[in-house]
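Asker: here is a sequence together with a model predicted from it:
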Amino acid sequence: INVSSGIDWFDLDVGYISGTGSWEKAEMDLSLFEKGLIKTGDSYTIISKKDIDKLMLLEAEKKLKDGKIRVSKYNFGIINELYKNIENRKDKELKNIRDISLRLKDFSRIEEVSPPENFTGVLRHYQQAGYNWLWFLNRFRLNGCLADDMGLGKTVQALALLQKLKEKKGRKFKTSLIVVPVSAISNWEIEIKKFTPALKYVVHIGQTRKKCIKHLTRYDIVIVSYHTLRNDIEVFNERDYGYIILDESQNIKNYKSLTFRAIKTLKSDFRLSLTGTPIENNTLELWSLMEFLNSGLLGTSGEFKRKFVRAIEQLKDKDAALKLRKKVFPFMLRRKKEDVLKELPAKSEIVLYSDMEKKQRELYENYRRYYRAKVMGKIKKSGIENSAFEIFTALLRLRQTALFPSLADKKHKNIPSCKFEQVKGLMSESLQEGHKVLLFSQFVESLKILRHHADKMGYKYSYLDGSVPAAKRKEQIKKFQERDDIPLFFLSLRAGGTAINLTAADYVILFDPWWNPAVEAQAVDRAHRIGQTRKVIAYKMIVKNSVEEKILELQEKKKELVKNIISAESGFYKSLTKDDIDKLFT
């Protein structure tokens, strides 16, 4: 094999060396490999099974028009397997990549790096290990994903790295760009002031923001929301950065989105993503993440779909899943809380079931029969692919009816809600016992009803949904965290389920659970994280014999496809069978 290198890839020329020592170009023909043969020119040669296995590794890679095979520089598996067969293996770039791959194979060999001089805290043992890994990636010019469980301090580890780089002598420190959800901005500000006050930062958000790159690059760190970055992408494209760090990087999971496309145009020396859920909904999200970090590692999106998506999600191919994990393993560090944070208090999760009374049950059954007939008729006529809107509407109405019948139609406002009666008792008992409570709901209208009840009872509370401005968010979080007289925090799951610390709470109520367990876990971990001193109890509220139970059953099936790959509602409907749809309405 002869190798030539490009920016992010190697082009491989495969050939056969005859007994006389002459090199002839070989054809990549799978049908011949299966027979133990290789074709060079007009000749056929029998080759060993060992050589065939090596050629089969290349068979799935991208073929160029000139017959060469393109392999990502980050595809260490192939490079390691074929290295001894490469004629020009003394090539400088190839040797560098080979050296990196060998050192990445054993994480325990990564050197211990002293904390930055101006770091004003103490890294926990696993944070020090993560910091060492980030430094290792930097040293060998690699990009990676720190995928620790929520609450383990990914922000602190990233800041320690930036502070260390700033202190490195003989190296100019470039401005780094940190892209975050709006709800995470205040947390980054707090962490910078607490741990790395020597890093100068600016928050680029709001109507008064200065759209001037010269102004922004005066700072060590620029913090910007995903939304604002997308709107101001022309400004940010005027310079390149030291690091681009994506916090809650599942925000770029859709590679067709404007946000993903905008971020891909940015230029930087290094890229780092931080997320507790590297795969939230489906396998293709992993391609988006890796395409941002190490472009070309998993091929094009089309190639990735052909090689992995169908095999893993539909055929349940464990070999394909293992192959994919091996490809991304060097670029991802993930630690579980239960493995590294032994001192963290315990967490209990309790499912609370409630039964609909007669009027609510009759209304629910009427909706169920109506929508079942409507949806199944649409599927019969147009197929599942073209029935997504009807399915979504039906599920929404059934979920609303199970929560508050008035959400489905205001004319049902006098029909009582079994779940409302249950949560009123749960809130009252929890607050009387001195607990601080987070209550999450997907529906702002549900939160409105619950807030009205809190006002009526005289409960003081904080509140957060997507409409709350950034400054007000910070105020609401601070109020709940610091004041004993604010025992309750109402949050929408989307706005308050990630990137904020709410360790003052020890009770979490998921009033209407999200069907993706990873999103639920993120919400619970607002309380169950570093800084928590009490046992955390999470209540998941479910209405019996309703669509809530049915979807939870389907999600249990999805868990079996691939570990940590769960289908969320946004991509839920296309993957269902007709039988699955029918079961939703039984």
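Answerer: That came through fine. Residues are numbered from 1 along each chain as shown.

Asker: every contact and neighbour count from this point should use C-alpha atoms.
Answerer: Fine.

Asker: any idea how far Ala184 lies from Glu167?
Answerer: Ala184 sits 26 Å away from Glu167, going by C-alpha to C-alpha, to the nearest Å.

Asker: higher neighbour count, the two?
Answerer: The residue with more neighbours, out of Ala184 and Glu167, is Ala184; 23 against 14, by other C-alpha atoms under 10 Å.

Asker: alright, now check it against this:
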Amino acid sequence: MANKQDQLDPRLANSRRRARRGRVGARQKFPILSFMRIPNRIFSANGFDFWANKVLLDWESRFPEDVLLRGRKLYKSGVIRSVELKKGFATLITQPREERYFILEWDNEIQIRSSHSTDDLQAFAVAGLYEIEALLAEYTMGFPQRDAHITSEGLPQVTHRRPASTTKLALQLSLIGEGLRLDFASKENVALDHREHLVRLSHLSRKAGFFKCGNGFLLSSPYRIWVFVKQHLPKWKMLFDLTVPESVEKLLRDPEVIRIQLDKVGSGLSVQATFLKKPIDSALQKHLLKAKDEWVLLPGHGIVRLAKEDQQVWQQLEGLDHVPLYLSINTPLERSEELEAWQRSLLDLDGTLLEKEHPLLRPYQIKGVRWIKHLLNHQCGALLADEMGLGKTAQILGVLSEMSLTKPVLLLAPATVVSVWETEAAHFYPTLNLRKWDPTMPLDSGIYVTSYSQARRSAKKLQAVDFQCVILDEAQCIKNPKSKIAQVCCLLKTDGRIALTGTPIENALSDIWSLFHFLMPGLFHQNVKALHEHANRVAFQQKIAPFVLRRTKKEVLRELPEKVEIAVPCFLSEKQQHLYSQWIESGKAVFGNTFEKAKDNRIHFFALLTRLRQIACDPGLVYPDRPIQQSAKWVMLEKLLCEGFQNGHKVLIFSQFLQFLLRLKPAIQKAFPKVDCFELNGKTLHRKVIVDAFQNHRGPCAFLISLKTGGTGITLNTADSVILLDSWWNPFVEQQAIDRAHRIGQKKKVFVYRLIATQTIEDNVYKLQHAKSLLSDAVIGNLSDASLLENHFPAVLQCLRPLQNVL
């Protein structure tokens, strides 16, 4: 039975029959070159002329790039074993083991048909055209050849040999801004007998990388231009009458290297590109900055080389209005002697002396003052990341006392901490001119403290001021670089920048990236996501090391009593367990048995997590009619308080759920009527009065504190017991709460009790906290490898999945 495709096109059938009889006609044969395979060739005079005219056109532009790539792969694999050229069409036959037949036609469009309907026809068309182009080029180059016998359609057998042109094709090369241009010396020079030279030119120019451009050819890649001049140009001179200008001949030399040097100019950097030790003018610098390759065609200079890494750093610096000196650190660019001296000075802390006595500061705090002053003197930002309770506030006040103020200083802090700065300034440095700022006050050469919320509301006014220094207390408030307050802080104009936080990394490396985006803009050019890559994290840690000061209590406060942390398991009551199981089952119904649908509805998923955590604390937080006695945590808290009060302890009780604290207060007062119970939350009006009352209280007492309200900015070092009622995703928030008691001035050992509801989400939240603590220790503690970079949502999701086999 005839092949279906043969019925559609009888030429396919004819080719198949001729192949089977073994009488395809006399084949034009050429020697097989060492680097390529040459198929059998058949062509007539009319066929040769027809396809010679076609391949001179820019036929590659008719195919998409992906098709060209597949076609080149087929061509290089040698899949085509026979080519027959006729006027109007060509026949292609593939290898015997997968023998297929193709008819390639070219009228106005290129069309191809196949004996197999599943073939990648466009790719085979490309492979066939490359094969045809090679055939025509090799024939015109004068390889040894037999006569071609034309036997098709019953014509009489004749012998045919192409006459060779006796004159060479005249061409000229020229260097232009876009690359190396190849043109015909004159239009009249191109006669009919030059057709074989045109085919040769088409083949060789494509092989060298030229592409059709107007009436000539263009080679745009500087590297390929250099390769062409070094490797191909001698052969072209023999084949063509080639005019080569001196500017092209000079390209035979190896390319010179462009060098980029940084120099110190005042408080900033200047960037200068040099060629042969001479500066390059601004116009050529712009040309180099736009280059897309390491090899660059520089007008008037030929081909030069500019290292890609150098160019990237140069581009980043060139886009800045002012290039700060710290951007010269850890760059591959050359540095001037003056800049090298500046960098050596940056690492020499002994070169900075304090101008005043600081009798109330401890030795490690004085060292912190010197360190910050040293960095500010070198136009660098400073991140003071001492563990909570080591007196970061006092150290900043020491730095401010050393300043000769010529412009205003702005200090931003959470609203609950603003008054602390006023109190601490009056204690440590009574003569320091520190005032609470409101928008009605002018900003002269003084020190002003205000809240982040006020700064956000007064952003335009603050951003119009030129500050001497901007200081961020509890700087983790700007950990989200997309937040409004982070953007406000980064746009403030200032000579110096300082950030204070005991928790520079709360969730991921992006937290500290955001801090340095404020402290030293431009120091890190990669985006936040790039820090997930190991190599980028290592480089990141090395870069921040000179600008981060982190001390722990164990290192500097050897006299501070130890802190003992105890995890206290709380077993849910039967009714509490039943409610918890019901909410788990309802979650499965919505999000699937393994909560695989949680990503599609994160808002409802996190609402479910909150409900589970509330039930684990106290069912009454979800069902208000449930008595507090159904809470396993109240049962355990009552036992701990009973023992603590009997031993005269002052106890801090923290929870993130305000309603839980409100339910606990009457229960504690009823169980311990003779013990005072203090309370601090977001609704407390006289915060300092309550704190002072607790601090001065003699004998056992309890202090119920909202984690969000009282976790920062207050000192409660007369307490010696801390109870954390519920686990928080962020372990550093809990640590801040603990350090309200475990800080300078503490005389007793501090006991910390974490109440954890067993067989609930809290078990896994506790594990998540441990992982985040490891991340912070790795990056900030000793600047070693940070192998634990948790993505927040998947980590939280994992907290819930293991519970499937528990309930």
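Answerer: Everything's here; your move. Note that the structure is a prediction, hence the values are computed from the model and not measured.

Asker: let me see the TM-score of these two.
Answerer: TM-score for the superposed chains, counting by TM-score structural alignment, normalised by the length of structure 1: 0.80, backed by 530 aligned residues with a C-alpha RMSD of 3.7 Å.

Asker: state the helix or strand in which the alignment partner in structure 1 of Gly745 of structure 2 lies.
Answerer: Matched to structure 1 by TM-score structural alignment, Gly745 of structure 2 sits across from Gly531. Assigned by DSSP states H and E, Gly531 of structure 1 falls within no helix or strand.

Asker: do you have the strands of the stretch 101-250 of structure 2 handy? List them.
Answerer: 101-106, 110-114, 148-149, 159-160, 170-176, 179-184, 211-213, 216-219, 241-243 (DSSP state E, counting those that start in this stretch).

Asker: which one, of those, ends up nearest to Arg435 of structure 2?
Answerer: With C-alpha to C-alpha as the measure, strand 179-184 is the member of the strands of the stretch 101-250 of structure 2 nearest Arg435 of structure 2 (64.9 Å).

Asker: give the other helices and strands that that closest one contacts.
Answerer: Counting contacts by 3 or more C-alpha pairs under 8 Å, 6 or more residues apart in numbering; DSSP states H and E, strand 179-184 of structure 2 packs against strand 170-176, strand 216-219, helix 222-227.

Asker: in structure 1, what range does that strand match?
Answerer: Under TM-score structural alignment, there is no match for strand 179-184 of structure 2 anywhere in structure 1.

Asker: could you do stretch 649-668 of structure 2 as well?
Answerer: Aligned using TM-score structural alignment, stretch 649-668 of structure 2 spans residues 435-454 in structure 1.

Asker: repeat for stretch 362-374 of structure 2
Answerer: Counting by TM-score structural alignment, stretch 362-374 of structure 2 corresponds to 124-136 in structure 1.

Asker: report the buried residues of that stretch.
Answerer: Neighbour-count burial for stretch 124-136 of structure 1 flags Tyr126, Gln127, Gln128, Ala129, Gly130, Tyr131, Asn132, Trp133, Leu134, Trp135, Phe136 (criterion: 16 or more other C-alpha atoms under 10 Å).

Asker: and the first one, that's in a helix?
Answerer: Yes. Membership of Tyr126 of structure 1 in a helix is supported by DSSP: H, G, I helix; E, B strand; the rest coil.

Asker: how about it, nearest residue that isn't a chain neighbour?
Answerer: Nearest residue to Tyr126 of structure 1 in three dimensions, chain neighbours excluded: Val340, at 6.4 Å (C-alpha to C-alpha, 6 or more residues apart in numbering).

Asker: hang on, that neighbour packs against Gln127?
Answerer: No. Taking contacts as C-alpha atoms under 8 Å, Val340 of structure 1 lies outside contact range of Gln127: 9.4 Å.

Asker: next, count neighbours for the spatially closest residue to the match of Gly745 of structure 2 that is not a sequence neighbour.
Answerer: Spatial nearest neighbour of Gly531 of structure 1, chain neighbours left out: Thr503 (6.2 Å); criterion: C-alpha to C-alpha, 6+ apart. Per other C-alpha under 10 Å, the neighbour tally for Thr503 of structure 1 reads 21.

Asker: translate Thr503 of structure 1 into the numbering of structure 2.
Answerer: Looks like Thr503 of structure 1 aligns to Asn717 there (TM-score structural alignment).

Asker: repeat for Leu266 of structure 1
Answerer: So Leu266 of structure 1 corresponds to Leu492, using TM-score structural alignment.

Asker: and that match, how close does it get to Gln365 of structure 2?
Answerer: From Leu492 of structure 2 over to Gln365 of structure 2 the distance is 28 Å, taken as C-alpha to C-alpha.

Asker: the match of Gly745 of structure 2 - how many residues pack around it?
Answerer: 14.

Asker: how about the helices in the stretch 651-800 of structure 2?
Answerer: 658-671, 687-696, 707-710, 731-738, 761-776, 792-800 (DSSP state H, counting those that start in this stretch).

Asker: would a markdown table of the ones you listed with distance to Met388 of structure 2 and mean neighbour count be doable?
Answerer: Converted to a markdown table, these look like this (distance: least, C-alpha to C-alpha, whole Å; neighbours: other C-alpha atoms under 10 Å):
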| stretch | distance to Met388 of structure 2 | mean neighbour count |
| --- | --- | --- |
| helix 658-671 | 24 | 16 |
| helix 687-696 | 18 | 14 |
| helix 707-710 | 14 | 20 |
| helix 731-738 | 6 | 22 |
| helix 761-776 | 14 | 20 |
| helix 792-800 | 24 | 16 |
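
Asker: longest helix in structure 1, please.
Answerer: For structure 1, the longest helix by residue count, based on DSSP state H, is helix 358-382.

Asker: and the helix or strand that that one is followed by, how far out from the chain's middle?
Answerer: Going down the chain from helix 358-382 of structure 1, the next helix or strand is helix 388-403, by DSSP H and E. Its chain's C-alpha centre and that of helix 388-403 of structure 1 lie 26 Å apart, by C-alpha atoms, centre = their mean, to the nearest Å.

Asker: out of the buried residues of stretch 124-136 of structure 1, list just those in strands.
Answerer: Of these, none are assigned to strands by DSSP state E.

Asker: tell me where the stretch 351-500 of structure 2 has helices.
Answerer: 363-377, 392-402, 418-428, 452-457, 459-463, 484-490.

Asker: measure stretch 184-199 of structure 2 end to end?
Answerer: Stretch 184-199 of structure 2 stretches 14 Å from its first residue to its last (C-alpha to C-alpha).

Asker: an error on my part: the question was meant for stretch 80-92 of structure 2.
Answerer: 7 Å.

Asker: can you list the residues that contact that stretch?
Answerer: Residues from elsewhere that reach stretch 80-92 of structure 2, judged by C-alpha atoms under 8 Å, 6 or more residues apart in numbering: 15, 38-44, 46-51, 93-95, 101-107, 127-128, 131-132.

Asker: so of these, which ones are in helices?
Answerer: Counting by DSSP H, the contacts of stretch 80-92 of structure 2 contribute Ser15, Asn46, Gly47, Phe48, Asp49, Phe50, Trp51, Ala127, Gly128, Glu131, Ile132 to helices.

Asker: with that, I have no additional questions.
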